[in-house]
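In: quick one, what's the 3D model for this:
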Amino acid sequence: MIRVLLVDDQQMIRAGLRMLCDAQPDLEVVGEAGDGREAVTLAARLAPDVVVMDLRMPGVDGITAIGRILAERPATRVLVLTTFGDDDHLYPALTAGAIGFLLKDAPPDELLDGIRRAATGDSPFSQEVLRRLVARAVSARTEAPRPVAGLTDRERDVLDLVAEGLSNTEIAERLHIGVTTVKTHITSLMTKTGAPNRVRLALIARG
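Out: Next up is the predicted model:
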C-alpha cells in the first residue's frame, strides 16, 4: 500500500485527489494539508511514501515545504502537482528535491501512474515538462553523447517513446505490449545505460 499525503490550498482540489486515490486498491490517503507549514508537520507525523505537493500556497510555499520535508525525511518522495509549469517553478522545485513534476491538467491515469512511479523512486514528468528539460540539457551539453550499445530493438523503441515524454501506459498502447513489459524494458534500459531516471534516459535518447 502506498501512503499518500495531499498538499494543496484548495479544498476542492484535495477532495478530488482524495476521491481519485481512494478508488485505487494500492493507494491510501493518510492526510491532507492546506499549506506548506501543515505539510511539513503532517509529513513528519504520518510518514507518507509520496507527498503530492502544490507549489503556490499562502504562508509556507511548496518549494520551501519540499526542502523542509526532505531535510527531516530524506526517503520521502515529493511529486509536484501544479498549474504552473514554467521554469521559475520547475527548477526550484527540482533543486529542493522534488522527484517529479506533473501539471494539474494531466489525465487522472497519468497522475495515478505518477504517484506509483514516484513511490518506486522513478521520476514522473508531464510530457511538456520533460521535453523542456531534455531540450535544456541538450543545449547545455558540452560533451559528445556516448552511443548506447547492447540495446534490443524493442528497448530502442521504448527509449524513443520515453524521450517523447510518454507514460508507461502510453508506451504500452503505442507498442501494443503490456505495462509490466514496458516497466521491465525501462528497468533494463536504466541498468544498461546507467541512467537513474526517465529524464536521463530521455537525454540519452536525444543524444
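In: rest of the way, CA atoms for contacts and neighbours
Out: OK.
In: now the strands for this structure?
Out: 2-7, 27-33, 50-53, 77-82, 100-103 (DSSP state E).
In: now the second one, please; I'll put the structures next to each other:
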Amino acid sequence: MPSTPQTTPDTVRGAAVERITILLVEDHDMVAEAIRLALDRTDDLEVVGRSLSLRDALADAIRLRPAVVVLDRRLPDGDGIAAIAALKAAAPGTRVLVLTGEGTPALAARVAEAGGSGLILKAGNLAELQDGVRRVAAGEVAFSKGLLSGALDRLAGRTAGLGATLTPRERETLCLLGDGLGTADISRRLGVALNTARNHVQRVLEKLGARSQLEAVAVARREGLLR
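Out: Sure thing, here's the model as predicted:
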C-alpha cells in the first residue's frame, strides 16, 4: 500500500503543530533559497527537499511523500506542467502547486486539466505563496489574481455536458465548491463527516463529467448552476 503524504509535528509555545511538508522543484539557487526561507520561517510549513529537475522531482516525491510539491514551470529537462500527472501518480495524495514567471488563463487551464491544484506567479509576494501552499494542502485551489476566472471560462468551453440531475445536497455542495471551499470546509459547513463530504464532491464531479473540482465549477457556471 502506498504511503500517504507526510506532515511533521512541531511544538509552538507548548502546543503541537502539524507542519505541511513541501518539496520545492526549482533549479535556480537564489530563487530556491528565497522561497525556502519564506516557507520555513512560518510555524506550519516545512521544505523537506529540493529538486533541480523533473527527473529528480519524481524520485524525491516517492522518497519524501510531501503534502505539496511547489513546482517551477520551466526546468532543464522539460515543462513542469507536463509532469504533474506523473508526480501525482508517483506520490498519490500529494498536491501540486505550479510556480511560474508568466501566467495566462490558458496556462492556468492547463494546470487544472493536468491535475494541478493551482498556479502562483513569481511576481507576486511570498505571503501569497505561503497562503497558496496552505490552501492546496487543505484540498482547495490557489491561483494568482485574475487567473482563476479565466481558467474557468476556458475549461467551460471544452467540457462535456451535464450528467444526471444533482440532488439538493449535491447542489449545495456544488455552491460551496463555487465559493472556493475545500472538502474539510464543506464538511464543517454541511455538518457532515469528512468522508460524507468527499462522497458528495465525488458524485458532483461524476454527474458533471468533470475531472477536478475546478472543472466542475466551470461546467456549473456554463450551465447556469452558479452565478
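In: superposing both, give me the TM-score.
Out: Once superposed, chain against chain, the TM-score is 0.69 (TM-score structural alignment, normalised by the length of structure 1); 189 aligned residues with a C-alpha RMSD of 3.8 Å.
In: one step back: okay if I get the strands of structure 1 as TSV plus distance to Arg14 of structure 1 and mean neighbour count?
Out: As requested, the strands of structure 1 are exported to TSV (distance: least, C-alpha to C-alpha, whole Å; neighbours: other C-alpha atoms under 10 Å):
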stretch	distance to Arg14 of structure 1	mean neighbour count
strand 2-7	6	24
strand 27-33	7	19
strand 50-53	10	28
strand 77-82	11	28
strand 100-103	15	25
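In: Throw those strands into TSV and include distance to Leu42 of structure 1, thanks.
Out: As requested, the strands of structure 1 are exported to TSV (distance: least, C-alpha to C-alpha, whole Å):
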stretch	distance to Leu42 of structure 1
strand 2-7	8
strand 27-33	7
strand 50-53	10
strand 77-82	13
strand 100-103	20
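In: quick one, which of those strands is nearest to Leu151 of structure 1?
Out: For these, proximity to Leu151 of structure 1 was assessed by C-alpha to C-alpha; strand 100-103 is nearest, at 26.2 Å.
In: which residues in structure 2 does that closest one align to?
Out: Under TM-score structural alignment, strand 100-103 of structure 1 corresponds to residues 118-121 of structure 2.
In: how about stretch 24-39 of structure 1?
Out: The alignment of stretch 24-39 of structure 1 onto structure 2 (TM-score structural alignment) covers residues 42-57.
In: and the matching stretch, end to end?
Out: End-to-end distance for stretch 42-57 of structure 2: 24 Å, by C-alpha to C-alpha, to the nearest Å.
In: do the same with stretch 17-27 of structure 1
Out: Stretch 17-27 of structure 1 has an end-to-end distance of 11 Å (C-alpha to C-alpha).
In: can you show me the helices along structure 2?
Out: 29-40, 54-64, 84-90, 105-114, 126-137, 147-156, 168-178, 183-190, 194-208, 213-222 (DSSP state H).
In: reformat those helices as JSON lines; add mean neighbour count and distance to Val47 of structure 2.
Out: Shown next, in JSON lines, are these (neighbours: other C-alpha atoms under 10 Å; distance: least, C-alpha to C-alpha, whole Å):
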{"stretch": "helix 29-40", "mean neighbour count": "15", "distance to Val47 of structure 2": "6"}
{"stretch": "helix 54-64", "mean neighbour count": "19", "distance to Val47 of structure 2": "11"}
{"stretch": "helix 84-90", "mean neighbour count": "19", "distance to Val47 of structure 2": "17"}
{"stretch": "helix 105-114", "mean neighbour count": "21", "distance to Val47 of structure 2": "22"}
{"stretch": "helix 126-137", "mean neighbour count": "20", "distance to Val47 of structure 2": "11"}
{"stretch": "helix 147-156", "mean neighbour count": "21", "distance to Val47 of structure 2": "26"}
{"stretch": "helix 168-178", "mean neighbour count": "18", "distance to Val47 of structure 2": "29"}
{"stretch": "helix 183-190", "mean neighbour count": "18", "distance to Val47 of structure 2": "24"}
{"stretch": "helix 194-208", "mean neighbour count": "19", "distance to Val47 of structure 2": "27"}
{"stretch": "helix 213-222", "mean neighbour count": "24", "distance to Val47 of structure 2": "27"}
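In: among the ones you listed, which is nearest Ile120 of structure 2?
Out: Nearest to Ile120 of structure 2 among the helices of structure 2 is helix 126-137 (6.7 Å), distances taken as C-alpha to C-alpha.
In: mind reading off the mean deviation between that closest one and structure 1?
Out: Here the mean offset of helix 126-137 of structure 2 against structure 1 after fitting is 1.2 Å, by mean C-alpha distance after the TM-score superposition for structure 1.
In: can you give me the angle that helix makes with helix 29-40?
Out: With axes from the mean of the first three to the mean of the last three C-alpha atoms, to 10 degrees as the basis, helix 126-137 of structure 2 and helix 29-40 are set at 70 degrees to each other.
In: other residues contacting helix 126-137 of structure 2?
Out: Identification of contacts with helix 126-137 of structure 2 by C-alpha atoms under 8 Å, 6 or more residues apart in numbering yields 20, 35, 38-39, 67-68, 70, 95-97, 117-118, 120, 141-144.
In: do stretch 81-98 of structure 2 as well
Out: Counting by C-alpha under 8 Å, 6+ apart, 2, 4-5, 54, 57-58, 61-62, 65-73, 80, 110-111, 114-120, 132-133, 136-137, 142 sit against stretch 81-98 of structure 2.
In: rerun that using 6 Å as the cut-off
Out: Residues external to stretch 81-98 of structure 2 that are found in contact with it (C-alpha atoms under 6 Å, 6 or more residues apart in numbering): 5, 58, 61-62, 65, 67-72, 116-119.
In: alright, calling it a day.
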